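S.K.: One predicted model, sequence on top.
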Amino acid sequence: MGHEELLARHRAVMPDWMALYYEQPIELASASGRRVTDREGRTYLDFFAGILTNAVGYDVAEISDAIRSQLDTGVLHSSTLYLIRSQVELAEKIAELSGIPDAKVFFTNSGTEANETALMLATRYRRSDQVLALRNSYHGRAFATVAITGNRGWSATSLSPVKVAWVHGGYKFRSPFKDLSDTDYIKACVADLREVIETATAGDVACLIAEPIQGVGGFTSPPDGLFGAFKEVLDKYGILFVSDEVQTGWGRTGEHFWGIQAHGVTPDVMTFAKGLGNGLAIGGVVARGDVMDCLTANSLSTFGGNPIATAGALATVNYLLDHDLQANAAKLGERLLDGLRDIAADRPAVGDVRGKGLMIGIELVGPDGAPDPAKAVAVLEGTRERGLLVGKGGLYGNVIRLAPPMTLTEDEVEEALGILEDVL
């Protein structure tokens, strides 16, 4: 069965709001390393990795062996009502890596569920339903996470279980403060934060939640130090700080293991998912022990932290650390950024090239600098035609997102740069 027939079946039974890439969508049938092959036999270099999820690449023996070993026991599932050895071992490792004092970990099935859990913890701990979030943010597709998503293209409803106030900071390229120096930009955003707390809330806010680099928002990020300055303000009010590391965790930014570390601050709560499982469904929350333990009702997770997911995730984290993929992300990310900026130098359609490590955005614009989503679609299609898969996003749908597996090689960087230069 080819792509055309499967697409017709997909449209008959799947919701209209479930997006598909490409004018002629493709099915991925097999994969190895950083390359995937579609059902019709075409092979591509994958520079989006299942939306940053296949962080180590495809068909990695150490991860596959760990999953098979758990499968061989016959215990695919037990729920959190029973002890799960790989869950405890993974939680110990994440608690240590987090840098959060007295940290405890709760596992979920996705980043959306992780952020929902963080909101429940913060609102219960602070006994407040008020939340601060950043403009242009994305935190998931569930009821509360849609409410704190500051990107209209992903906000499916105005109904909300929390009261949200929005602050500036995550997207400097189109900010009203964009012409300021980084130092003055931080000062302006901090002043905005204080004013929002004083004028748009009752003061007893539960938390501020922020992505160190806004993912769906187009891989945008503030100057380093912004969230450190934010934390000083939050601490004066007793407001918790939640760092959404669903896309920035596990060393992808190159310079740090967690994206928030660029800001010289330790959050009260971090959420994670995506790259942790290298394709398996797993997410979670790591938080200060007093925050994690604030719930007084019974709770559990049927599937979160299940034996298969945690066995594979533990192998993934060990592989990331043993092979120092953070350093590889830093080295090859720098080469990729430099190459893209060289390409952009004489191409006015490229308004901005930004990012850290292997998390890079290319913002496409019209002659007047306005967002040009049609150009992004053209690049998405053009790269696929030439054997490269990339992502797309941004507030206006005009940003190409690059997030290849962190096992990327120098030759693959040059191959991708050649394709992108041709298409751009």
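M.R.: That came in fine, so what should we check first?
S.K.: Going by C-alpha atoms from here, please, whenever you check contacts or count neighbours.
M.R.: Fine.
S.K.: and stretch 351-368, how far apart are its ends?
M.R.: Stretch 351-368 has an end-to-end distance of 10 Å (Cα to Cα, to the nearest Å).
S.K.: also this one, for the comparison:
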Amino acid sequence: MTKDLFARHRAVLPDWLALYYEDPLEITHGEGRHVWDSAGNKYLDFFGGILTTMTAHALPEVTKAVSEQAGRIIHSSTLYLDRPMVELAERVAQVSGIPDPRVFFTTSGTEANDTALLLATTYRRSNTILAMRNSYHGRSFSAVGVTGNRGWSPTSLSPLQTLYVHGGVRTRGPYAHLDDRDFIDACVADLKDVLGHTRPPAALIAEPVQGVGGFTSPPDGLYAAFREVLHERGVLWIADEVQTGWGRTGEHFWGWQAHGRSGPPDIVTFAKGIGNGMSIGGVIARAEIMNCLDANSISTFGGTQVTMAAGLSNLTYLLEHDLQGNARRVGGMLIQRLRAAAAQVPHVREVRGRGLMIGVELTRPGTDEAAPEAASAVLEEARAGGLLIGKGGGHDTSVLRIAPPMSLTVAEAEEGAAILERALRSL
């Protein structure tokens, strides 16, 4: 049955549409932190549809909100007043940390980043963008143009002039040997050098934790130091919170808050977890920036009633059940458990992360050379043991990505860690 579906998939869908596993998996249903495939196998889900099932599979509060809203009206577009959209925008603005915020909803993180780039370049009258090496911001033409990850950049053509700066990866590159303070100073010097060779850019776009890049991050305070340099020149800061938002890192509600010494970003983009599987993305910006467009615009599906009802219910559940605190507590335990297990596995170069956003980087033993074949082998072995994880990384996809729903229990974390430990030892 699955083989037949795989053959049909290959016959009508693009060759570049990636699938995990040698024998691809069809997930038919889920509950809590578990999913089942078409053969009836049960898995503990440590990837959540690429960090999208943020609270839990089939969360009753969300499914009820979706069902009730679908029974009234599913969609009308933004040409009409939309109560669920206004209500969710009010809640997002309230928790944004941005002064005088305006919120615009899209259908994905790609579209959110595309909108942020449109706002920044229009507001600043510049098409030059600063981006981080090893970054990923989506699959649209403009988002690919600011993505600093070769594996996810199918073209060098772009409507933007993009300049890449150091800092997104702490343990690789020319500054890896420095301590945190000197690392930040070196990256700031690099930024100033870049700015000295170009006209003032529109904005810096940066993920507080690089998702597709393998859950890498700079020392706390790097983007605050960048912000001070950028602010002097009027350059905007766009924080791509598509993967880090809503408390997933545990320590903060937004990833940018680890770098918040000089205040919040000018623009924040979000998506993935807020909809718990429904297609919601969005942009938060100061009113003067959001309102800088002088042409008409709408969003046909951004802000549609049924997705907004899901997002509002999901955000309410997350806040009322302190899932940020759970990510901090359970995630802290999980990362320590994985570090202890990895210490006995020569392939593991580093276990890193924050909250329930953990990366395990694999290399060929005794070297810093990426080992994508090892990552694929562990992915397969973990699945055989009943655990679904992801992979990524800017060095040939050799990082295991672990990002369970934020309601993960201690018992489930222990179970998943034990399965992953066995999979790593199988190398």
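M.R.: Nice, thanks for sending it over. As the structure is a computational prediction, the values presented were derived from the model and not from experiment.
S.K.: Mind checking the TM-score on these two?
M.R.: Overall, the chain-to-chain superposition scores 0.98 on the TM-score scale (TM-score structural alignment, normalised by the length of the first structure); 420 aligned residues with a Cα RMSD of 0.6 Å.
S.K.: what does Thr183 of the first structure align to in the second structure?
M.R.: Structural correspondence for Thr183 of the first structure with respect to the second structure (TM-score structural alignment): Arg181.
S.K.: next helix or strand past whichever helix or strand that match is part of?
M.R.: With the criterion set as DSSP states H and E, the secondary-structure element containing Arg181 of the second structure is helix 180-195. Downstream of helix 180-195 of the second structure, the first helix or strand assigned by DSSP H and E is strand 203-206.
S.K.: which parts of that next one are buried?
M.R.: Of the residues in strand 203-206 of the second structure, those with enough neighbours to count as buried (16 or more other Cα atoms under 10 Å) are Ala203, Leu204, Ile205, Ala206.
S.K.: okay, and it goes to which residues in the first structure?
M.R.: The alignment of strand 203-206 of the second structure onto the first structure (TM-score structural alignment) spans residues 207-210.
S.K.: next one: the matching stretch to chain centre, how far?
M.R.: Here the centre of stretch 207-210 of the first structure is set off from its chain's centre by 15 Å, with Cα atoms, centre = their mean, to the nearest Å.
S.K.: Aligned counterpart of Pro223 of the first structure in the second structure, please.
M.R.: Residue correspondence to the second structure (TM-score structural alignment): Pro223 of the first structure is matched to Pro219.
S.K.: And its match, how close does it get to Trp152 of the second structure?
M.R.: Relative to Trp152 of the second structure, and taking Cα to Cα, Pro219 of the second structure is found at 25 Å.
S.K.: Now for the aligned partner of Thr110 of the second structure in the first structure, how many residues are close by?
M.R.: The criterion is TM-score structural alignment: under it, Thr110 of the second structure has Thr112 as its aligned partner in the first structure. By other Cα atoms under 10 Å, the residues close to Thr112 of the first structure number 25.
S.K.: Which elements pack onto whichever strand or helix holds Thr112 of the first structure?
M.R.: Of the helices and strands defined by DSSP H and E, Thr112 of the first structure is found in helix 111-126. When contacts are defined as 3 or more Cα pairs under 8 Å, 6 or more residues apart in numbering; DSSP states H and E, helix 111-126 of the first structure packs onto helix 143-147, strand 207-210, strand 240-244, strand 269-272, strand 283-288, helix 289-292.
S.K.: What's the average distance for the longest one when superposed on the second structure?
M.R.: If you overlay the two and look at strand 283-288 of the first structure, the average distance to its match in the second structure is 0.3 Å (mean Cα distance after the TM-score superposition for the first structure).
S.K.: now that strand against helix 111-126, angle please.
M.R.: Per axes from the mean of the first three to the mean of the last three Cα atoms, to 10 degrees, the angle that strand 283-288 of the first structure makes with helix 111-126 is 30 degrees.
S.K.: hmm, back to that, same list, the buried residues of strand 203-206 of the second structure, but as CSV with distance to Val410 of the second structure please.
M.R.: Rendered in CSV, the data for these read as follows (distance: Cα to Cα, whole Å):
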residue, distance to Val410 of the second structure
Ala203, 41
Leu204, 38
Ile205, 35
Ala206, 32
